[in-house]
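Enquirer: Here is a sequence with its predicted model. Questions after.
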Amino acid sequence: MSSSNVLGVVLIARHGDRQGFYQDPITYDASNTAITPLGELQEQQLGQYVGSVYLNSSSPSYFGLSTVFDSDTFSAQADFADEGFVIIDSANALLQGLFPPNATANTIALANGSSVTGPFQGYQYVPVDSIGINDVSLEGFTDCNTQNTRTSAFYNSTAFQQKANESAAFLSQLPPFLDGRPVTLVNMWNIYDFMNVQSIHNATFAKNLPPTFLAQARDLANWHEWNVFSDSTLGGIGNIAGTAMLPSVLSAMQDIANSSNPLKFSYTAISYKPFLSLFNMTGVNADGQVPPAIVNYAAALALEVRQPSGGGEPFIRFQFKNGTDDDVFKTYNMQLPSMSSPGDVPLSTFLSTFEPVAINTTLEWCLTCNQTTLRGCGALLNASSAAASAPAPTHHDRISPVGAGFLGAGLTFAVYSMLLAALVLLGLLNFGKRGSRTASRHGLNSEDNSINHDKRPSS
C-alpha cells in the first residue's frame, strides 16, 4: 500500500459480554438484559487498544488527538433501544479505556492555595448520545413491516426448508440443553445465544455440552442472521440495519475530511445486526475475507479516513477486529459495485455509492418500512399528506386599508366566538343555570414502545 496519513476514524463497536435475552425471530423486538463484568472488561480493553492505535503519538496511525477528552474533536453515540443498558454501558466502558483517568488534566488550584483532583484520580466524563427507540438510525430493523415481511418469506423459502431438513438431526439432540426453548431453525438465534451465554457463565452446562454443539449452533445462527440482515441489492430492505445507519457514518467521514471541521473521531456503539448489513454492502465478505457471520462481543470496525502522504483525495480504509479472537485490527479490501478491483475506496466513491441508499429521515424510513403508526410515523405521514394536498398559492388583489380593518374585526369576532363555544362545550363556562362540571381522566393515546420482557417460553 502507498504511504498515507490517517486524518481521523469512524469507529463502530459491538457491546461486550452480557446476560441472556430473547428476541422475536420475525420482528426482532428484544427483551431486557444486562452487561456483565466480563463485558465491561472487554470494552475497556478494546478502548485501551484503540487508544494505542490512534491516540498514541508513537503509532503510525496517530492523527493528533490526545487521551485528554475534547468534545470538539470527538463524538460518541450508543443504541439505547436494544438490549437494555448493555450498549450504553459498553460505550462507557470503552471510553474509560480510550480516555483513562488523567490527574494532571483534572486538577485545579483553589483560591486558598490548595489543589483538587477529580474523583478516581481524574476520571474523564465523556458524554454519550443515547439513541432511543424513536430515532431509527441505529435500530432501522425494528418495527419495519417491509423487513418483517421479507423475514417471514425467508422462513418459508425453499432454501430455508432445505437447511431445516439438513439440520434436523442436530437440532433433535438439543432439547436437553435448552431448558424448554423451542428447537426450530426459525428460533436459531435464540438457541445459539442461550447456549453461548450458558457456556460462558454456567460451568455445569459447559461441562455437559458435547464439544461440537456450540460451534454447530453458531454456524446455523450465522447462516440465519446473515440471510435476515443482508440483501442482494445495495439498497435492499435486508440491508435496512446498515442503510439507516449510513447518514451518521457518511456525515462523520465528510467532517473528518474537512480541514476546517474539528471532528477527528466518531464512535458508535451498536448490536451485531448493522455489522452484517455493512459487511454485505461494502463487499468485504465477497471473497471470503470476512465470513458472513455474527461478530463477536466487543468486535470493532474502524473506517479510517486517510490521505496520501503527498496530498490528494482522501480515501477510506476498512479495519476490523473481531473481539478477543483478534489481537489487532486487520485490513480488509472493500469491493463496491463501481470498483474494478477490491481495496481502499476514494471518499468521493464511497459517498456516491452510499448516499443514494441512505435512509436520511424518519419519514423516509416510515415509507420504506411501510410503517404508519409507530415511531412517530403517524404524525409524520399525516403532515406529509397535508403538505402535499395543500392548494398552491394563487394571486389575489391587494386589500385596501379599510377592507383590512373590517377583515381584522371579523376575524377577531370569529375567533372569540369559537373560543366561547369551546369553553361552553368543555364545561369551563356556563350561561344561565349553573351545571355540574365533571372531569374524566383518559390515558394518552400515545405509542407504546414498551418491550414484552416475558416472551421467552417458560422453562
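Expert: Alright, I've got the coordinates.

Enquirer: C-alpha only now, for contacts and for neighbours.
Expert: OK.

Enquirer: check contacts around residue 235.
Expert: 243, 357, 358 (Cα atoms under 8 Å, 6 or more residues apart in numbering).

Enquirer: So which residues of the stretch 151-300 of the chain form strands?
Expert: 265-270, 300-308 (DSSP state E, counting those that start in this stretch).

Enquirer: Narrow the contacts of residue 235 to those in helices?
Expert: If you go by DSSP state H, the contacts of residue 235 have residue 243 in helices.

Enquirer: What about the contacts of residue 235, which one has the most neighbours?
Expert: For the contacts of residue 235, the largest neighbour count, defined by other Cα atoms under 10 Å, is 29 neighbours, found at residue 243.

Enquirer: what separates that residue from residue 321, distance-wise?
Expert: To residue 321, residue 243 is 22 Å away according to Cα to Cα, to the nearest Å.

Enquirer: Now for residue 217: which residues touch it?
Expert: Per Cα under 8 Å, 6+ apart, neighbours of residue 217: 188, 191, 192.

Enquirer: Which one of those is nearest to residue 367?
Expert: The nearest member of the contacts of residue 217 to residue 367, counting by Cα to Cα, is residue 188 at 30.0 Å.

Enquirer: wait, the closest one sits on residue 228?
Expert: No. Under the criterion of Cα atoms under 8 Å, residue 188 is not in contact with residue 228, lying 12.0 Å apart.

Enquirer: Next up, a structure to set beside the first:
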Amino acid sequence: MRYSIQSGLLLAASLSSVTEAERVLGAYIFARHGDRTPKVFGSTTLTDLGYREVFDTGSYYHNRYISANSSKQIEGISADVVNPKQISATAPAENVLQNSALGFLQGVYPPVGKVASQTLANGSSVEAPLGGYQLILLSEATTSKDAEDSTWLQGSSGCQKATVSSNNYFTSDMYTKLLSSTKDFYKSLEPMLSGAFASSDMTFKNAYSIFDYLNVGLIHNSTSQFTHRSDLTDEVYHQLISLAGSHEYNLAYNASDKARAVDGAVLAGEIMSALNDTISTKGKSKLNIGFGSYGTIFSLFGLLQMPAASVDFTGIPDYASSMVFELVTNASGTDFPTDKSDISVRFLFHNGTITGGSEPTAYAMYDQPSELLSWNDFVTKTTEIAVLNDDEWCTLCGNTDGKCASSNSTGSTSSSASTSSTSSSGMSRAVAGVIGAMVTLAVILGLQALFFLVGGFRIAKRNKNSPEMSSAAAVEANKA
C-alpha cells in the first residue's frame, strides 16, 4: 500500500511537470558579426573564419528554437522548410553585417535537399539550388549603415545629441586620467603598431582601434607576418581588451544621458515591438533576428542595467556573440495564452561563437532579482528606455533635418497659415499669389508663341558636339 501511495505521488508530480512545463512562444535574437579585417584600414570585410562563426551560432539556434527534437522549440514554428511569415531578419546596409546575417540565417534554416522540392504540372520535380538552399528575406535595419566600419561609435549615428554626449566623454575625469596613466603602456606597443598608427595616435584615445588591429593580427598573422607577436603576451592582451572595453562602453552609454545610447534605445523599441507582434498575432510571428555592431550591444547592455548582473557586460563582446529575448509561458494547454499575465520574458547572452556543448546564460534584466520578467513589467520598464518612433528619435537627438524636418516644418506651416491674411473674398495671399503667377506665365507663353509664329523663327535641337557649345554646357553634358 505504501508503495502504491508513493507511485501515485510520483505520477502526480510527473503529470504536474508536464502541464506546467515552460513553453517558448517566440524569440528575438540579436547577434554581432563574425571575424573581420581590421577597422584601421577601412572597408572591413567578413573573413572565412567569421562566416564559419556566425553559421555555427545560427546552427545552434536552429537546434534550440527550430528543430522538432528540441524542448525549447518555438511552438508552431516550421521545423524544416522556412515559413516567411514566421521569421523576420534585419541588418544595417553594411558589408560585414549583411554578410554575417546571411551566414547566420543559413545556420538557422539550413539547406533541406529534396524536402523542399516541387512537382510541376508535367510531373517533373524541381529542387532548389545548392542542395535545397533556403531564401530568407533580409531587411535593412534603421541603425546607421556605417556603424561597423567606423572607428568611432557615434561618428555616423546621425544623432546630434549622441555625438555631443560622446564627445563629452573625452573631457571627463575618467577619460583624462586613463589617457595619462596609460601613456607609457601604449608607447611600449610602438614596435607592434609602427606602420599602422602614427606615434601621436598610440594613446588611450585610440584604445579600440589599437586593440582591434592587434587582435586581428593575433588571429590571422603568422610569426613571420607579425614579427613582434611574442610581445603580445597574455598580460598585454588582457590590458588591451580591458582598456578598449572601458573606452567603448563609456562612449556608448552614460547613465545620466540617454542620447548617448540612442542605438540601444532604438533596438530596445524594435525588440519590444517584435515581441508584442508575436503576442498580438497569437504567435503567427515567431522569430525575429537582428544584427549589429558591439556599440549597439553596449548601448543596450547599459540601458538594461546588465552590468548589475555581471561586470562582464562592460567588456567588448567577442565576434558572433548573441543575446536573446525569449517569450515564454507556463500556461497549460497548447493554445496561445489569452492573458498577458501568463507571459514572461527571459534574457540570455553568449559571448562569442556557440559551439560544442556551450549555451547562452540567462541573466536578470533591470537589476531585478529574477531572470524571468513578466510581460507587463518588461513593457513598462522597456518603454522607459526605448525609442519607439521617429518623433521620439528626433526629440531625443535634437535633429531638425532629414526625417525630422517634416515634423518641424508641419509646425511652422500651420503657424504661418494661421497668421496669413486673407483677401475680401476669403482667399489667402499665398493662394492669390500662386494664381497671379500662373496668369502672368500664361500671358508670357502666349506672346512668345506669337513672336515665333509671326517672325518665322523655329526651335532647333543643338548638336552636343557643336563647337558653339559653351565650355560650361559641355561640362554639364558630360556629367549627365
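Expert: Yep, it's here. Being a predicted model, the structure only gives us computed values, none of them experimental.

Enquirer: hey, which of the strands of the stretch 151-300 of structure 1 is tucked in deepest?
Expert: Of the strands of the stretch 151-300 of structure 1, the one with the most neighbours on average (mean count of other Cα atoms under 10 Å) is strand 265-270, at a mean of 25.

Enquirer: mean deviation of it from structure 2?
Expert: Average distance, strand 265-270 of structure 1 versus aligned residues of structure 2 after superposition (mean Cα distance after the TM-score superposition for structure 1): 0.6 Å.

Enquirer: What lies in contact with that strand?
Expert: 8-15, 73-79, 87-88, 90-91, 138, 252, 256.

Enquirer: What span of structure 2 is that strand aligned with?
Expert: Using TM-score structural alignment, the residues of structure 2 aligned to strand 265-270 of structure 1 are 287-292.

Enquirer: whereabouts in structure 2 does stretch 112-126 of structure 1 align?
Expert: Under TM-score structural alignment, the match for stretch 112-126 of structure 1 is residues 122-136.

Enquirer: got the end-to-end distance for the matching stretch?
Expert: 28 Å.

Enquirer: before we move on, what about stretch 95-104 of structure 1?
Expert: Note: stretch 95-104 of structure 1 ends 18 Å apart using Cα to Cα.

Enquirer: Quick check: buried residues in it?
Expert: If you call a residue buried by 16 or more other Cα atoms under 10 Å, then stretch 95-104 of structure 1 has these buried ones: 95, 96, 97, 98, 99, 100, 101, 102, 103.

Enquirer: Next: stretch 310-323 of structure 2.
Expert: For stretch 310-323 of structure 2, burial by neighbour count (16+ other Cα under 10 Å) applies to 313, 314, 315, 316, 317, 318, 319, 320, 321, 322, 323.

Enquirer: longest single helix anywhere in structure 2?
Expert: As assigned by DSSP H, the longest helix anywhere in structure 2 is helix 429-455.

Enquirer: quick revisit: using PyMOL, make a named selection holding only the buried ones among the contacts of strand 265-270 of structure 1.
Expert: Of the contacts of strand 265-270 of structure 1, the buried ones can be selected in PyMOL as follows, counting by 16+ other Cα under 10 Å:
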select buried, resi 8+9+10+11+12+13+14+15+74+75+76+77+78+79+87+88+90+91+138+252+256
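
Enquirer: so what's residue 147 of structure 1 closest to, chain neighbours aside?
Expert: Nearest non-adjacent residue to residue 147 of structure 1, counting by Cα to Cα, 6 or more residues apart in numbering: residue 237, 5.9 Å away.

Enquirer: what's the counterpart of that neighbour in structure 2?
Expert: By TM-score structural alignment, residue 237 of structure 1 lines up with residue 259 in structure 2.

Enquirer: Any chance of the strands of the stretch 151-300 of structure 1 in a markdown table with distance to residue 40 of structure 1 as columns?
Expert: What follows is the strands of the stretch 151-300 of structure 1, written out as a markdown table (distance: least, Cα to Cα, whole Å):
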| stretch | distance to residue 40 of structure 1 |
| --- | --- |
| strand 265-270 | 13 |
| strand 300-308 | 15 |
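
Enquirer: ok, which stretches of the stretch 1-150 of structure 1 are strands?
Expert: Per DSSP E, counting those that start in this stretch, the stretch 1-150 of structure 1 has strands spanning 4-14, 74-79, 107-109, 115-117, 129-131. These are given in chain order.

Enquirer: closest to residue 317 of structure 1 out of those?
Expert: So among the strands of the stretch 1-150 of structure 1, strand 4-14 is nearest, using Cα to Cα, at 9.5 Å.

Enquirer: how about the closest one, aligned to which bit of structure 2?
Expert: The aligned range for strand 4-14 of structure 1 in structure 2 is 22-32, by TM-score structural alignment.

Enquirer: Which ChimeraX command selects the buried ones in the contacts of residue 217 of structure 1?
Expert: Of the contacts of residue 217 of structure 1, the buried ones can be selected in ChimeraX as follows, counting by 16+ other Cα under 10 Å:
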select :188,191,192
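
Enquirer: Output the contacts of residue 217 of structure 1 as CSV; include the columns distance to residue 170 of structure 1.
Expert: Putting the contacts of residue 217 of structure 1 into CSV (distance: Cα to Cα, whole Å) gives the following:
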residue, distance to residue 170 of structure 1
188, 12
191, 12
192, 13
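
Enquirer: nearest to residue 380 of structure 1, of the contacts of residue 217 of structure 1?
Expert: Scanning those for proximity to residue 380 of structure 1, where the rule is Cα to Cα, the winner is residue 188, at 35.9 Å.
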